[in-house]
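**Student:** Turn this into a model:
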Amino acid sequence: MIKKLLSIVAASLVSFVLMVNASFAEPVLLKVPVWFPTTLPALGTSPAWVAKHINAIGGDLTMKTYEPKKLVPPKEMLEAVSKGQVNAGYTTPGYNMGKLGDKGAIFSAVPFGPDAPEFLAWVYYGNGRKLWQKTYDDAGFNVQSIPCGIIAPETSGWFSKEIKKPKDLKGLRMRFFGLGARVMEKLGVATSQLPGGEIVPALQKGAIDATEFSMPAIDKRLGINKILKYNYFPGWHQPATLFDLIVNKDTWNNKMSSGQRTIVELACRAVMADALAMGESMQFDTMKENAAAGTINKYWSVKMLATFKKQWDIVVGEMIA
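**Tutor:** A predicted model of the protein is given here:
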């Protein structure tokens, strides 16, 4: 009973502090263009979830999401937020490797790296978040990064044929994300990092032969399973994938009150649990449905995993040389 009362008192104090702080704050509307359609479960629903719960508070802070290309093109989002053309955006550092370097991809997903709990432990209670922010700062971007979404293992490839040995990959043109693309390139795959909405058209036109994008439930929303038969899950390349809300630093530091910043931080922490649970809850039903419709779900063989790991070790050596 005492613990319960203390919890109630603590919650009341937090609410009081936030309300008092908000009463002295100027209204702030975060306009958030997103990389992913908000209809995509976990991947796209996270920023919409954050906006919904921030707006439900009914204070001086509100948030509105904009579908891809509606406010700024996804590939221009980082610069637009940094310059103050928009005051916020929802992305993942791996999509900005060309601007942040290899370090950017580390804060999205690491091949053969940490799973979701370990990744979050490092971000929140290790030095991860500090290094994450430093990556943006060192690259000269005027943005504040707030970790704001996570998904569990992704599919590591949709193919038109079974991949039994490394040479089966050679010569393929494949959409592939982040540092995992470096591994595939070592095996003779020509990789490209297409946005989700361009994958199916590229497959239909024959511009690419294979792809990975996200978890089976998300890939199904795009229709990838209707074109390619073999699905390799779970993926070695993205055991977990992190996303962030980026806010223009002038907005974050000078226009937002500490209470408003706290609300954003808490909403982004909360969506971590929602996104992870949502993603995990959908995978196996989706894979069963896909199998019934003709998809062949596969695990990578021990030999293939060893091949990927060997090439990843080579990539790591090149990165730190």
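
**Student:** Could you use CA atoms for every contact and neighbour count after this?
**Tutor:** Fine.

**Student:** how many other residues sit next to Ile2?
**Tutor:** Neighbour count of Ile2, defined by other C-alpha atoms under 10 Å: 7.

**Student:** For His53, give its distance to Val271.
**Tutor:** Distance of His53 to Val271, given as C-alpha to C-alpha, to the nearest Å: 10 Å.

**Student:** Compare neighbour counts for those two and give me the winner.
**Tutor:** With neighbours defined as other C-alpha under 10 Å, His53 and Val271 compare such that Val271 has more, 23 against 17.

**Student:** Pull out the buried residues from the helix or strand where the more buried one lies.
**Tutor:** With secondary structure defined by DSSP states H and E, Val271 is part of helix 258-292. Buried residues in helix 258-292, counted by 16 or more other C-alpha atoms under 10 Å: 258-260, 263-265, 267-272, 274-276, 278-279, 282-283, 286-287, 290-291.

**Student:** can you check stretch 42-58 too?
**Tutor:** Neighbour-count burial for stretch 42-58 [16+ other C-alpha under 10 Å]: 42-55.

**Student:** Please report how far the residue nearest the centre of the chain lies from Lys205.
**Tutor:** In the chain, the C-alpha nearest the mean C-alpha coordinate belongs to Phe243, at 3.7 Å (C-alpha atoms, centre = their mean). Going from Phe243 to Lys205 by C-alpha to C-alpha gives 30 Å.

**Student:** Likewise for Gly128?
**Tutor:** According to C-alpha to C-alpha, Gly128 and Lys205 sit 41 Å apart.

**Student:** what does Val28 give?
**Tutor:** 44 Å.

**Student:** Settle it for me: which of the two has more neighbours?
**Tutor:** A count of neighbours by other C-alpha under 10 Å puts Val28 above the other of Val28 and Lys205, at 17 against 9.

**Student:** got a list of what the more buried one touches?
**Tutor:** Val28 makes contact with Asp60, Leu61, Thr62, Lys255, Met256 under the criterion C-alpha atoms under 8 Å, 6 or more residues apart in numbering.

**Student:** Pretty sure the third one sits in a strand.
**Tutor:** Just to be clear, that refers to Thr62. Yes. Using DSSP: H, G, I helix; E, B strand; the rest coil, the secondary structure at Thr62 is a strand.

**Student:** I'd like the structure of this one too, to check against the first:
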Amino acid sequence: MRIARTLGAIALAAATTLAISASDADAKKVRWKLHSAFGTNVAVLGPVGPRISDWVGRASNGDFDIKVFEPGALAGGYAYYDPVSQGAFEAAYGTPGANQGKNSAFAFLSTWPFGPGALEFNAWLQFGGGVEIGKELYGRDGIEYFYCGMIPPETSGWFREKITSLDQLKGLKMRFFGVGAKVMQKFGVATQQLAGGDIYPALELGTIDATEFSMPAIDRTLGFYQIAKYNYFPGWHQQSTTNEILVNRDKWNELDDSQQAIFDIACRANQGIELAEGEALQPAAMIANEKDGVENVTWSDDVLNSLRDAWQEVLAEEIAANPDVKNLWDSYSAFHEQYKIWGERGYLK
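**Tutor:** A predicted model of the protein is given here:
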């Protein structure tokens, strides 16, 4: 009987130890919710959330789990700034320009008209102070900012009718992103910024007359080619565009060093993958659009020069109105001035 009691005590102790160990292991597991501003079915942009989740999960042996939510499940597509800041969910994937209502400088962190291509933009962000500016701006509201992706040039618009003069833009209702919208307003366009999933219904119902959103492959996913048959190039307003993941600072600080490193490395890895995929998918999408009756149209030099002149007016207004924009622009301009000796000589024209 004594032996039985001893064995029973040992078994109970072992079970208790295992239970405590399992409890400790569970306590160390991290479970995050990640809002995606883009539907996961959208080309190039959509796979980013699941990709980051997969990489982080595998690298952490399942101890760091990120569940990705479609637009609208936790918040509206672009309406993620406040929920992340307030800790309603841990993280959100989108683009800084989505937050320009909070601070117009966020639009510049995303892209700007006649701005740099992906290589120069990436260089400034990572080695010229751009990321540090982003971290300071978001940090004011308890948010950790991660530059987490870059896409190539976009198209500059889908129109129902062919545009032969900028005078035709007057009175148009158009979805337009970032500070490029203020350039279009100079030509009498009534602009609004809609999240990706809201554009097709607005275009179909006539709430808007025209739209821009992204690259041909992405726009094709959203079906614009079915309604608007004139797609204009080049994307003067977005020669390259960044993506971000925002993280609630308190939740970020709860991670250990290894978990933080895994997340940061995943974002850095996505920058290259997203840019490469963005470049690779566009030709096939443009060809498919043409087969569906779309005309790929190139703006004339005169039109582009007029748009560039209007942009200079908008830029001066933005710098005068917001010291954060001025600080960002001064940083980029200093970088660009030094970069030119390489940028103007290193590449074939």
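
**Student:** circling back: show me the contacts for the residue lying closest to the residue nearest to the centre of the first structure once chain neighbours are set aside.
**Tutor:** Closest residue to Phe243 of the first structure apart from its sequence neighbours, by C-alpha to C-alpha, 6 or more residues apart in numbering: Thr92 at 4.4 Å. With contacts defined as C-alpha under 8 Å, 6+ apart, Thr92 of the first structure is in contact with Phe107, Ser108, Leu242, Phe243, Asp244.

**Student:** coming back round to it: how about the buried residues of stretch 42-58 of the first structure, which pair is most distant?
**Tutor:** The span of these, defined through C-alpha to C-alpha, is set by Leu43 and Asn55 at 20.3 Å.

**Student:** how about the helices of the stretch 51-200 of the second structure, start to end?
**Tutor:** 81-86, 105-110, 118-127, 130-139, 180-185, 196-205 (DSSP state H, counting those that start in this stretch).

**Student:** can you pull out the strands in the first structure?
**Tutor:** Taking DSSP state E as the criterion, the first structure carries its strands at 28-33, 61-66, 88-91, 143-151, 157-159, 173-175, 190-192, 210-211, 230-232, 241-248, 296-298.

**Student:** average gap between the fourth one and the second structure?
**Tutor:** On the superposed models, the aligned residues of the second structure are on average 0.8 Å from strand 143-151 of the first structure, with distances taken as mean C-alpha distance after the TM-score superposition for the first structure.

**Student:** from the chain's centre, how far out does that strand sit?
**Tutor:** 8 Å (C-alpha atoms, centre = their mean, to the nearest Å).

**Student:** And the last one, by the same measure?
**Tutor:** How far strand 296-298 of the first structure lies from its chain's middle: 24 Å, per C-alpha atoms, centre = their mean.

**Student:** cool, the third one as well?
**Tutor:** What separates the centre of strand 88-91 of the first structure from the centre of its chain is 11 Å, taken as C-alpha atoms, centre = their mean.

**Student:** quick one on the thing from earlier: looking at the buried residues of stretch 42-58 of the first structure, which is nearest Val315 of the first structure?
**Tutor:** Closest to Val315 of the first structure out of the buried residues of stretch 42-58 of the first structure is Leu43 (27.2 Å), distances taken as C-alpha to C-alpha.

**Student:** my guess is the closest one meets Trp35, correct?
**Tutor:** No. At 9.3 Å, Leu43 of the first structure and Trp35 do not qualify as touching, with contact defined as C-alpha atoms under 8 Å.

**Student:** circling back to that earlier point, make CSV from the buried residues of stretch 42-58 of the first structure and add distance to Lys161 of the first structure to it.
**Tutor:** Output for the buried residues of stretch 42-58 of the first structure, formatted as CSV (distance: C-alpha to C-alpha, whole Å):
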residue, distance to Lys161 of the first structure
Ala42, 29
Leu43, 27
Gly44, 29
Thr45, 32
Ser46, 34
Pro47, 36
Ala48, 37
Trp49, 38
Val50, 40
Ala51, 42
Lys52, 42
His53, 44
Ile54, 46
Asn55, 47
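
**Student:** Closest one to Ile227 of the first structure out of those, please.
**Tutor:** Ile227 of the first structure has its nearest neighbour among the buried residues of stretch 42-58 of the first structure in Leu43, at 21.5 Å by C-alpha to C-alpha.

**Student:** Still touching in the second structure? Go through the contacts of Thr92 of the first structure.
**Tutor:** Retained in the second structure by both residues aligned by TM-score structural alignment, their matches' C-alpha atoms under 8 Å are the following of those: Ser108, Leu242, Phe243, Asp244.

**Student:** would JSON lines of those with distance to Gly235 of the first structure be doable?
**Tutor:** Output for those, formatted as JSON lines (distance: C-alpha to C-alpha, whole Å):
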{"residue": "Ser108", "distance to Gly235 of the first structure": "14"}
{"residue": "Leu242", "distance to Gly235 of the first structure": "15"}
{"residue": "Phe243", "distance to Gly235 of the first structure": "18"}
{"residue": "Asp244", "distance to Gly235 of the first structure": "21"}
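
**Student:** Report the two of the residues you listed separated the most.
**Tutor:** Ser108 and Asp244, at 9.0 Å, using C-alpha to C-alpha across those.

**Student:** intersection of neighbour lists for these two?
**Tutor:** The contact lists of Ser108 of the first structure and Asp244 share Thr92, Pro93, where a contact means C-alpha under 8 Å, 6+ apart.

**Student:** List only buried entries from the kept ones among the contacts of Thr92 of the first structure.
**Tutor:** Neighbour counting by 16+ other C-alpha under 10 Å classes Ser108, Leu242, Phe243, Asp244 among these as buried.

**Student:** Could you report the separation of Lys205 of the first structure from Glu162 of the first structure?
**Tutor:** For Lys205 of the first structure, the distance to Glu162 of the first structure equals 21 Å [C-alpha to C-alpha].
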